[in-house]
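Undergrad: fold the following for me, if possible:
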Amino acid sequence: MARVGLVRPIVAALAVLVTTNMSARAEEASDYPTSARAEYVFGCMKANGETRQAIEQCSCSIDVVASLVPYERYVTAETVLSMSQVKGNLAGQFRSSEQAANALNDLRRAQAEAEVRCF
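TA: Okay, here's the model as predicted:
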């Protein structure tokens, strides 16, 4: 009978630990805002056809990218991509920055991994 009294607090403590760990992982997995995920999926679908299969593949793709590249790094890479389309001195600074190039390389590697896993 005394053992039953000890088991309940231990089980309750384990349940709290598991729940805390799971919610921490969920926060890590969803650190990309919904709008950024939606924008990625819309662009991906434009490039890959606007079909139900494309929705599945593109949704998978952003999940893979988000698991490999922190959101701040993703924003840097997206900014570099946007600025690379602008002509002039300011855009050249974005293209020649080592930090920008590294962020862009990280994104491209993550997208290549997403291509392998999702398409």
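Undergrad: can we go C-alpha only for contacts and neighbour counts from here?
TA: Noted.
Undergrad: distance check, residue 73 against residue 103.
TA: Residue 73 is 6 Å from residue 103, where distance means Cα to Cα, to the nearest Å.
Undergrad: these two: which is more packed in?
TA: Applying other Cα atoms under 10 Å to residue 73 and residue 103 shows that residue 103 carries more neighbours, namely 22 against 17.
Undergrad: could you report the distance from that one to residue 58?
TA: 21 Å.
Undergrad: and this one, please, so the two structures can be compared:
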Amino acid sequence: MMREALSALAIAAAAVPASGQSVSERLNDYPTEARADYVFGCMAVNGQSRAVLGKCACSIDLIASILPYDKYVQAETVLSLQQVGGEHTAMFKSAAMPRTMVADLRRAQAEAEMLCF
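TA: A predicted model of the protein is given here:
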């Protein structure tokens, strides 16, 4: 299963770079803290084993290969604002742009889950 994920990562790396960045820059634009935060959250949900650590690390690496970090941050921000009540956050629940951002993140997460878990 891990070989399949690494193969998918290699295929994603061969994709055309986005926004003028090299493939290497695009794959490494997630700060270590963001990757670690994702892995900690993933392990909290899926278990605290060495095997799960590898799967969660694979997952964030694959997400990073699909979604640039700035898009990831935007989608995560929208998701957190959607969980807050009140009229000030209503636009994040109904506007098309936030829905698109979140949908892109959800697609990347789904692909990572299929390939890494």
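Undergrad: any idea which helix or strand comes after the helix or strand containing residue 10 of structure 2?
TA: Using DSSP states H and E, the element containing residue 10 of structure 2 is helix 2-13. Sequence-wise, the next helix or strand downstream of helix 2-13 of structure 2 (DSSP H and E) is helix 23-27.
Undergrad: what comes up buried for that next one?
TA: Neighbour counts over helix 23-27 of structure 2 (16 or more other Cα atoms under 10 Å) mark 23, 26, 27 as buried.
Undergrad: which bit of structure 1 covers the longest helix along structure 2?
TA: Taking DSSP state H as the criterion, structure 2 has its longest helix at helix 96-116. Mapped onto structure 1 using TM-score structural alignment, helix 96-116 of structure 2 covers residues 98-118.
Undergrad: next, count neighbours for residue 53 of structure 1.
TA: So residue 53 of structure 1, with other Cα under 10 Å, has 13 neighbours.
Undergrad: got it, and residue 91 of structure 1?
TA: 16.
Undergrad: which helix or which strand is home to it?
TA: helix 89-96.
Undergrad: how close does residue 32 of structure 1 get to residue 74 of structure 1?
TA: Counting by Cα to Cα, the gap from residue 32 of structure 1 to residue 74 of structure 1 is 9 Å.
Undergrad: got a list of what the residue nearest the centre of structure 1 touches?
TA: For structure 1, the residue sitting closest to the mean C-alpha position, by Cα atoms, centre = their mean, is residue 66 at 1.0 Å. Applying Cα atoms under 8 Å, 6 or more residues apart in numbering, we find residue 66 of structure 1 in contact with 29, 30, 31, 32.
Undergrad: what residue in structure 2 is paired with it?
TA: Match for residue 66 of structure 1 (TM-score structural alignment): residue 64.
Undergrad: and residue 53 of structure 1, by the same measure?
TA: Mapped onto structure 2 by TM-score structural alignment, residue 53 of structure 1 lines up with residue 51.
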